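# sequence unavailable; structure follows:
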């Protein structure tokens, strides 16, 4: 195993792979791929790295490393699994690879932003379901709705609900934004929607081409869906509810479009940016403005 990891690191550097789907360097990427493929923990004792491999394991590793290097397939897709909030999730090319900085907020119980324990949580644009399912672990009494436009994504989310045995209080809803949630209100709405603007999408590394485009790109400024979410959020938040949305590099577009709105831009110790928070009160106060600017 040690030889495969060393060889992979060299080749990853030589081929200038991009790391951004769970790791940020060649060593961690190689270790994750080799050990993950062999169903071994990332933190395995160093002595195990000298264990000999079976012939079929050699063949499997060579094939996976070839796909990672030649086809630029993200490691999570090659393994069929990604970790988020220290929880394993099934992933494939129907959903984005989990990597949102919102994980840090979940780990912190969304402190100090939530006034009370949320009874109902909405993970809008859920993809694999990782954010909502992680929230279900953090708030064991809450009902959690995982909503997405993509049937394919929700198939993966349902697999993850089953994997984590949360079917009694976590369920999926297929629809465009809030369209299939009429009259429903939540204490926490959290979303990692598509937000990549046209310029950034055109410049993304090859690894991102394996992810579903509808989970990444969303119009010229990346805010086609975010504008609609802001216009409708007040109708779906309880009185003391909170809206949290990741917009990444499109933060500049949000600030330019709504200079009157006092967004709280959250900071992260573990890296990440472009996540705003709006309490229900501000969603209501600015709803007319949000609706007015629906078309940019």
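Alright, I've got the coordinates. None of these values were measured; they are calculated from a predicted model. Residues are numbered from 1 along each chain as shown.
# hey, let's count contacts and neighbours off CA atoms from now on
OK.
# endpoints of stretch 270-284, how far apart?
Terminal residues of stretch 270-284 are spaced 32 Å apart (CA to CA, to the nearest Å).
# do the same with stretch 260-267
Start-to-end, stretch 260-267 (CA to CA) is 21 Å.
# next one: stretch 29-48
So stretch 29-48: terminal residues 18 Å apart, CA to CA.
# do stretch 168-188 as well
Per CA to CA, stretch 168-188 runs 19 Å from first to last residue.
# how about stretch 161-179?
End-to-end for stretch 161-179, by CA to CA: 22 Å.
# for it, what is the distance to the chain centroid?
15 Å (CA atoms, centre = their mean, to the nearest Å).
# cool, and stretch 245-264?
That offset, for stretch 245-264, works out to 19 Å (CA atoms, centre = their mean).
# wait, what's in contact with residue 141?
residue 119 (CA atoms under 8 Å, 6 or more residues apart in numbering).
# also this one, for the comparison:
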């Protein structure tokens, strides 16, 4: 089929129609930057052709060179055959207008915390950006959230921690690409182990939080991501519990902890009934990211 397509397809419109048909037939799973075949096809075609990824209409009827058609068809075929997320094929992922290098050493960037940082969602707990002098990103992966923090809090020095040396290699690429080598310090550590005496005005984390049952049922696309970046014990909360147990001693007075936990709100609240979780609002709902101050943690006995 792909050999026949090389002979007959001529325009971006042709390739887009072909890609959407192939993706739907293959029943691909989305969720790494797009949510449907139409958008996934548009992104892959535009990224492969080195065109702005948000401007399909102006080039829809553009005729392509044979080598360009071949490149696009190769990417379409690879997406269908391997079930790799599109970000691993293009080596890039976006959070808002921020672009990051990614490969299979890191999870594809996606975080409700990014939306919250874009929208000043930490107010009134962080009243002014300049009040954040030291910040920590736990489980940094590609360093995407550390980089967003650096832009949201321009006076902050940021530590970015991950247990995976491979992930930190990718993180370094992104930190240097944004010219933040003097502000973002990358550390190889199991959570707080490498920083026993450090304190911060803000700690954020998008840790692994998928429960064991859900890990066992993940679509093939997710199996290309590092396993350690997804699952966190039977109920998905092993790492979150450890963060809560240690956060108090690493927060300055009035310091803020922000953690993403996916769909685990009910289970988390049941396990910590004395904690007054503040659930931050996102476009998808208000039960995916919690905020606690140091004072809230202390009052709850943590």
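Sure thing, it's come through. The shown structure was predicted, so the numbers you read here are calculated from the model rather than taken from an experiment.
# looks like residue 201 of the second structure contacts residue 129 (just checking).
No: if you go by CA atoms under 8 Å, residue 201 of the second structure and residue 129 don't touch, sitting 10.7 Å apart.
# look at the two and report which has more neighbours.
Under the criterion of other CA atoms under 10 Å, the comparison of residue 201 of the second structure against residue 129 puts residue 201 first, with 22 against 17.
# make sure the more buried one is indeed in a strand.
Yes: with DSSP: H, G, I helix; E, B strand; the rest coil as the criterion, residue 201 of the second structure is assigned to a strand.
# how much space separates the aligned residue in the first structure for it from residue 274 of the first structure?
Correspondence of residue 201 of the second structure to the first structure, assessed by TM-score structural alignment: residue 187. In this view, residue 187 of the first structure and residue 274 of the first structure are 22 Å apart by CA to CA.
# what do you get for residue 100 of the first structure?
For residue 100 of the first structure relative to residue 274 of the first structure (CA to CA), the value is 10 Å.
# what touches both of the two?
Contacts common to residue 100 of the first structure and residue 274, judged by CA under 8 Å, 6+ apart, are residue 246.
# enumerate every residue touching residue 103 of the second structure.
87-88, 91-92, 170.
# cool, and residue 148 of the second structure?
Going by CA under 8 Å, 6+ apart, residue 148 of the second structure touches 114, 117.
# that one in helix, strand or coil?
Going by three-state DSSP: residue 148 of the second structure is helix.
# cool, and residue 261 of the first structure?
Residue 261 of the first structure - assigned by three-state DSSP - is coil.
# and it, what pairs with it in the second structure?
Checking TM-score structural alignment: residue 261 of the first structure goes with residue 275.
# hmm, residue 218 and residue 224 of the first structure touching each other?
Yes: because the distance of 5.6 Å satisfies CA under 8 Å, residue 224 of the first structure is recorded as touching residue 218.
# need the residues touching each of those two.
residue 195.
# the nearest residue to the match of residue 261 of the first structure once chain neighbours are set aside: neighbouring residues, count only.
In this structure, residue 275 of the second structure finds its nearest non-sequential neighbour in residue 300, 5.7 Å apart by CA to CA, 6 or more residues apart in numbering. Around residue 300 of the second structure there are 13 other residues, counting by other CA under 10 Å.
# corresponding residue for residue 300 of the second structure in the first structure?
Residue 300 of the second structure maps onto residue 286 in the first structure, by TM-score structural alignment.
# cool, residue 60 of the second structure as well?
Match for residue 60 of the second structure (TM-score structural alignment): residue 49.
# tell me which residue is most central in the first structure.
residue 98 (3.9 Å; CA atoms, centre = their mean).
# can you show me the strands along the first structure?
Secondary structure of the first structure (DSSP state E): strands located at 81-84, 87-90, 120-124, 143-148, 170-174, 186-191, 237-246, 264-265, 275-279.
# so where is the first one in the second structure?
Per the alignment by TM-score structural alignment, strand 81-84 of the first structure matches residues 92-95 in the second structure.
# re the thing from before, from residue 5 of the first structure, how far out is the match of residue 60 of the second structure?
9 Å.
# of these two, who's got more company?
residue 5 (21 against 14).
# shouldn't the more buried one be in contact with residue 31?
Yes: taking contacts as CA under 8 Å, residue 5 of the first structure lies within contact range of residue 31: 5.8 Å.
# separation between residue 208 of the second structure and residue 112 of the second structure?
Distance from residue 208 of the second structure to residue 112 of the second structure, by CA to CA: 14 Å.
# what is the aligned counterpart of residue 169 of the second structure in the first structure?
Residue 169 of the second structure maps onto residue 155 in the first structure, by TM-score structural alignment.
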